[in-house]
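Enquirer: Need the 3D shape of this:
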Amino acid sequence: MVSIPMVLVLFSVLLHRAAAQSANDPARSALQRLETIDVDKILGNNRILTNYIRCFLNEGACSPEARDFKRLIPKLASTACGDCTENQRSIVKKIFMHMINNRPDDWRMLQQTYDPEGRNVKTIEEFLTS
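Expert: Presented below is the predicted three-dimensional model:
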């Protein structure tokens, strides 16, 4: 029979291990946090979205959520969200499509900032049409 203290020790070890994995992989942790952000609220509020974009372009302060997403942008662009879950892929597609359709000038500036040589344009286009 397993004692309660033994279960607590095992739970503690598992929790510590999960925390260590998140700390060792900030991109994975940031991707998980992406699912907790109210993306529709951000995309639907021009002032908030502009603040995010200014953060991404190094032109303004970053909220913790914007800073997390900013760290992801290079990886998202180069891997076309290859490490994302289906839900995360859907969220990233929604964001990218909103930017392309509603803020094309900002989208171009983001591309120039994060992919100045255009290496990932085709990868992103394929991701968005998949």
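
Enquirer: rest of the way, CA atoms for contacts and neighbours
Expert: Will do.

Enquirer: who's in contact with the residue most central in space within the chain?
Expert: Nearest to the geometric centre of the chain sits residue 69, at 4.1 Å (C-alpha atoms, centre = their mean). Applying C-alpha atoms under 8 Å, 6 or more residues apart in numbering, we find residue 69 in contact with 30-31, 34.

Enquirer: run this one through as well so I can compare:
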Amino acid sequence: MACVAVTWARPESTYTDKWDNINVDEILESNRLLKGYVDCLLGKGRCTPDGIALKETLPDALEHECVKCTGKRKSGADKVIRHLVNKRPDL
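Expert: Model (predicted):
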């Protein structure tokens, strides 16, 4: 039983940093790319491999306030959310 308690007490690991260097601005400035990701996430369109990974990770990240996100990922997520709320509420 002590092993389980120790395992639960360990700090959370982070999601992969594979996408930390993606140019979020490029995606936000491209209607085609942004709509493609949104459609993927909403189940309205096909998903790229990156879209699939995002779709698998996003629910956990939102539910747990991005605790496993890297600093770059948190910054990018904040930028995307602000963009969608302020400039693309239609999506």
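
Enquirer: Got a TM-score for the two of them?
Expert: Remark: TM-score between the superposed chains equals 0.76 [TM-score structural alignment, normalised by the length of structure 2]; 79 aligned residues with a C-alpha RMSD of 1.8 Å.

Enquirer: Make CSV from the contacts of residue 69 of structure 1 and add distance to residue 101 of structure 1 to it.
Expert: As requested, these are exported to CSV (distance: C-alpha to C-alpha, whole Å):
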residue, distance to residue 101 of structure 1
30, 25
31, 23
34, 21
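
Enquirer: In structure 1, which residues correspond to the top helix by length along structure 2?
Expert: Among all segments of structure 2 classified by DSSP state H, the helix with the greatest residue count is helix 71-87. Alignment of helix 71-87 of structure 2 against structure 1: residues 86-102, by TM-score structural alignment.

Enquirer: Same question for stretch 29-37 of structure 2.
Expert: Going by TM-score structural alignment: stretch 29-37 of structure 2 matches residues 44-52.

Enquirer: returning to that earlier point: what's the average per-residue distance for the longest helix of structure 2 once overlaid on structure 1?
Expert: Helix 71-87 of structure 2 differs from its equivalent in structure 1 by a mean of 1.1 Å after superposition (mean C-alpha distance after the TM-score superposition for structure 1).

Enquirer: just checking, what packs against that helix?
Expert: Under the contact definition 3 or more C-alpha pairs under 8 Å, 6 or more residues apart in numbering; DSSP states H and E, helix 71-87 of structure 2 sits against helix 24-29.

Enquirer: Which parts of structure 1 are helices?
Expert: Counting by DSSP H, the helices of structure 1 are 4-24, 26-34, 39-43, 46-56, 64-79, 86-102, 104-114, 121-129.

Enquirer: For the longest one, name the packing helices and strands.
Expert: What it means is helix 4-24 of structure 1. Applying 3+ C-alpha pairs under 8 Å, 6+ apart, one finds that helix 4-24 of structure 1 contacts helix 26-34.

Enquirer: What are the contacting residues of the helix it packs on?
Expert: Contacts of helix 26-34 of structure 1 (C-alpha under 8 Å, 6+ apart): 22-23, 65, 68-69, 71-72, 84, 88.

Enquirer: Just the buried residues of the contacts of residue 69 of structure 1.
Expert: Buried members of these, scored by 16 or more other C-alpha atoms under 10 Å, are 30-31, 34.
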